[in-house]
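In: just the structure for this:
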Amino acid sequence: MLSLLSNARANFMKNNFESKLHLQHRIQTLTAEIAELKKQERAGKIWAQYHPIEALIFAPFAQVAYWAVVFDRKVAESRLKRARIRAGETN
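Out: As a prediction, this is how the structure comes out:
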């Protein structure tokens, strides 16, 4: 019986650790994607100076894409925080 409990705890710790690593990688990926979207936004502002009509059409789509990535990163950060709390980490 004790062996089953220790195996269950070991599996939980392993899965929690893998989950945290996955979430940390996801946050890094999304942060890089946000930086790329910001670069594209700056380039888009320059482009918009010369193509104002097209900019009015495409600007809302770019904003939606940016905020979707920001929201996704916030969700991943929140999940990582909860995983750390479950693991008993203070940081």
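In: when you work out contacts or count neighbours from here on, use the C-alpha atoms and nothing else.
Out: Noted.
In: remind me, longest helix of the protein?
Out: helix 2-50 (DSSP state H).
In: now it, how far from the chain's geometric center?
Out: Relative to the chain's own centre, helix 2-50 is displaced by 4 Å; criterion: C-alpha atoms, centre = their mean, to the nearest Å.
In: so for the chain, the centremost residue is which one?
Out: Closest to where the C-alpha atoms of the chain average out (C-alpha atoms, centre = their mean) is Arg73, at 2.5 Å.
In: shouldn't it be in contact with Leu23?
Out: No - using C-alpha atoms under 8 Å, Arg73 is not in contact with Leu23; the gap is 9.4 Å.
In: need the nearest residue in space to Thr31, chain neighbours excluded.
Out: Once flanking residues are discounted, Thr31 sits nearest to Arg73: 7.2 Å by C-alpha to C-alpha, 6 or more residues apart in numbering.
In: to compare with the earlier structure, here is another sequence to fold:
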Amino acid sequence: MILFALEAEPLSVSKLIEITGLSQPLVSFHLKVLREANLVLTQRRGTFVYNAICDQSLIPLIREFEKYQPETSTDSSPFPFNCPPWHNA
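Out: Prediction:
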């Protein structure tokens, strides 16, 4: 996840591509969405634009919600997410 890659320090798109293994268009798209949601800030340094999390206190919250991320499985459940929690009870 791009936000977790930005946890330690601001990074350029090229560094995010290297870390995540995602394509440039996909990384740029995710950063655009995160900027529009005011979760990521950008700062130009020379020819590079660095991206940083706007508030580090978001990381624990995002990690908490990560447990509800859908798993890749062959389950034919009509509700493909681990949320609501009683779904997997």
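In: care to give me the TM-score?
Out: Superposed pair, TM-score by TM-score structural alignment, normalised by the length of structure 2: 0.26. Supporting alignment: 33 aligned residues with a C-alpha RMSD of 2.9 Å.
In: related to what we said a few turns ago, overlap of the contact sets of Arg73 and Leu23 of structure 1?
Out: Shared contacts of Arg73 of structure 1 and Leu23, defined by C-alpha atoms under 8 Å, 6 or more residues apart in numbering, are absent.
In: one step back: find the helix or strand that the residue nearest to the centre of structure 1 is a member of.
Out: helix 52-87 (DSSP states H and E).
In: other SSEs contacting that helix?
Out: Secondary-structure packing of helix 52-87 of structure 1 (3 or more C-alpha pairs under 8 Å, 6 or more residues apart in numbering; DSSP states H and E): helix 2-50.
In: quick one, the helix it packs on and helix 52-87 angle?
Out: Compare the direction of helix 2-50 of structure 1 with that of helix 52-87 by axes from the mean of the first three to the mean of the last three C-alpha atoms, to 10 degrees and you get 160 degrees.
In: distance from stretch 67-84 of structure 1 to the middle of the chain?
Out: The answer for stretch 67-84 of structure 1 is 5 Å, by C-alpha atoms, centre = their mean.
In: can you give the contact residues for that stretch?
Out: 16, 19-20, 23-24, 26-27, 30-31, 33-34, 90-91.
In: and that stretch, what's buried?
Out: 69-70, 73, 76-77, 79-81, 83-84 (16 or more other C-alpha atoms under 10 Å).
In: kindly report the same for stretch 40-50 of structure 2.
Out: 40-42, 50.
In: what is the end-to-end distance of that stretch?
Out: 10 Å (C-alpha to C-alpha, to the nearest Å).
In: which residues does stretch 25-43 of structure 2 contact?
Out: Here stretch 25-43 of structure 2 has contacts from 2, 13, 16-17, 49-55, using C-alpha under 8 Å, 6+ apart.
In: what helices or strands is the longest helix of structure 1 leaning on?
Out: helix 52-87.
In: quick one: the helix it packs on to chain centroid distance?
Out: 7 Å.
In: let me see the contact set for Arg42 of structure 1.
Out: Taking C-alpha under 8 Å, 6+ apart, one finds nothing in contact with Arg42 of structure 1.
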